[in-house]
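Q: What follows is a predicted protein model with its sequence.
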Amino acid sequence: MIEKNEPSVWQGFKTFLMRGNVVDLAVAVVIGAAFTNIVNSVVKGIINPLVGTVGTKNLDNYSSCLSSSCKGTHGIRLMWGSVLGATLSFVITGAVVYFLMVLPMSRYLARVEARRKAREGTTEVVQVTELDVLREIRDELVAQRALDRGER
């Protein structure tokens, strides 16, 4: 019989799924999908009517014609209004995610880190490199040689 020291495929898969980044990604996708509905409602219910005071309520109606005439299916039409609507949705989604999730979480993590440092009572540790140590040794040797020469 051959003994298996390696974890089974199922155990490896379970470990992979339980990593924090996979769970965080799954939560982000679910929250992103929920925000999509909210943002689309804001764009359709608030932004489009505000734009409608100047033109039409539906941003998809804004377009430009590249050919001499755009009647029916003839001509080349650029639908820049739908791009504008999608861009507004993206910017609003980004702002909501940043201000309601990212910013508070980063502030919270900074406070937790500050408390941890205060509890440990540690200050910034200065790292000494090998080059710094070698320079100190060199300076000490030069100082000793100067003393030896001066005493003789």
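A: Okay, I see it. Since the model is a prediction, treat every value here as computed from it, not as a measurement. Numbers count the residues shown, from 1 in each chain.
Q: okay, CA-based contacts and neighbour counts for the rest of this
A: Fine.
Q: what element comes up after the strand or helix carrying Pro104 heading to the C-terminus?
A: Assessed by DSSP states H and E, Pro104 sits inside helix 103-120. Counting by DSSP H and E, the next helix or strand C-terminal to helix 103-120 is helix 130-151.
Q: If you count contacts, what does the helix holding Pro104 end up packed against?
A: Counting contacts by 3 or more Cα pairs under 8 Å, 6 or more residues apart in numbering; DSSP states H and E, helix 103-120 packs against no other helix or strand.
Q: Any idea how far it is from the middle of the chain?
A: Between the centre of helix 103-120 and the centre of its chain there are 19 Å (Cα atoms, centre = their mean, to the nearest Å).
Q: Which residues outside it are in contact with it?
A: By Cα atoms under 8 Å, 6 or more residues apart in numbering, the surrounding residues in contact with helix 103-120 are Thr123.
Q: A further structure is provided below for comparison with the first:
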Amino acid sequence: MSKENPTLLEGFKAFLMRGNVIDLAVAVVIGAAFTAVVNSVVKGVISPLVGAFGTSQLDSYKSCFKAPCAVNASGDVTSGIYILWGSVLNAVLTFVITAAVVYFLMVLPMAKYLARKAAKEQTMEEETIEAEVAEVALLREIRDTLVAQRGSGQGS
């Protein structure tokens, strides 16, 4: 096949070999592992702290929406409607902790690094411009000196 019309397999291979896809795959794997760490922190630290004020299982917090609410011995709802706000609270806490850890351990350091890198590049660019300006000034001075020497040499 020609370069203008690659085969399906060649196109797929080119797609997979792009850096973005590899970076995304690594991010997904690390994110899955990171989720396990965050869930452990929520279950091992946050839930017991919340349990100091009630129960250690956030999922057990619920309110009866439509009375009368009744649960049998196996935990199944037999009548009424429960709002399981403990599950929502658990998910929100997990999300907030995950977002905070990602921000403080990944986003913030990377932003600071990129800012330092940009400032360094800006400084190097300014130094390069200053050096070029100084070089141009020196070349003009040499040119003016040569013109003056030529002019005084032609008059003799």
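A: Cool, the structure landed. Just so you know, these numbers come straight off a predicted model, no measurement behind them.
Q: For the two chains, what TM-score is obtained?
A: The TM-score (TM-score structural alignment, normalised by the length of the first structure) is 0.72; 121 aligned residues with a Cα RMSD of 1.8 Å.
Q: which residue numbers in the second structure go with the helix holding Pro104 of the first structure?
A: Using TM-score structural alignment, the residues of the second structure aligned to helix 103-120 of the first structure are 108-125.
Q: Using the aligned residues only, give the average distance of that stretch to the first structure.
A: Compared with the first structure after fitting, stretch 108-125 of the second structure has a mean deviation of 1.6 Å; criterion: mean Cα distance after the TM-score superposition for the first structure.
Q: name the element Gly151 of the second structure belongs to?
A: helix 108-155.
Q: So the residue nearest the centre of the first structure versus Val27 of the first structure, what's the distance?
A: Of all residues in the first structure, the one closest to the mean position by Cα atoms, centre = their mean is Val102, 8.3 Å from it. Separation of Val102 of the first structure from Val27 of the first structure (Cα to Cα, to the nearest Å): 14 Å.
Q: residues contacting Leu93 of the second structure?
A: Per Cα under 8 Å, 6+ apart, neighbours of Leu93 of the second structure: Val42.
Q: Can you say which helix or strand has it in it?
A: helix 85-102.
Q: try Pro68 of the second structure
A: Per DSSP H and E: strand 63-71 holds Pro68 of the second structure.
Q: Which part of the second structure matches stretch 78-93 of the first structure?
A: Stretch 78-93 of the first structure maps onto residues 83-98 of the second structure, going by TM-score structural alignment.
Q: Which strands and helices lie in contact with the strand holding Pro68 of the second structure?
A: Using 3+ Cα pairs under 8 Å, 6+ apart, strand 63-71 of the second structure sits against strand 77-83.
Q: So for the strand it packs on, what gets flagged as buried?
A: By neighbour count with 16 or more other Cα atoms under 10 Å, strand 77-83 of the second structure contains the buried residues Tyr82.
Q: residues in contact with that strand?
A: Contacts for strand 77-83 of the second structure (Cα under 8 Å, 6+ apart): 62-72.
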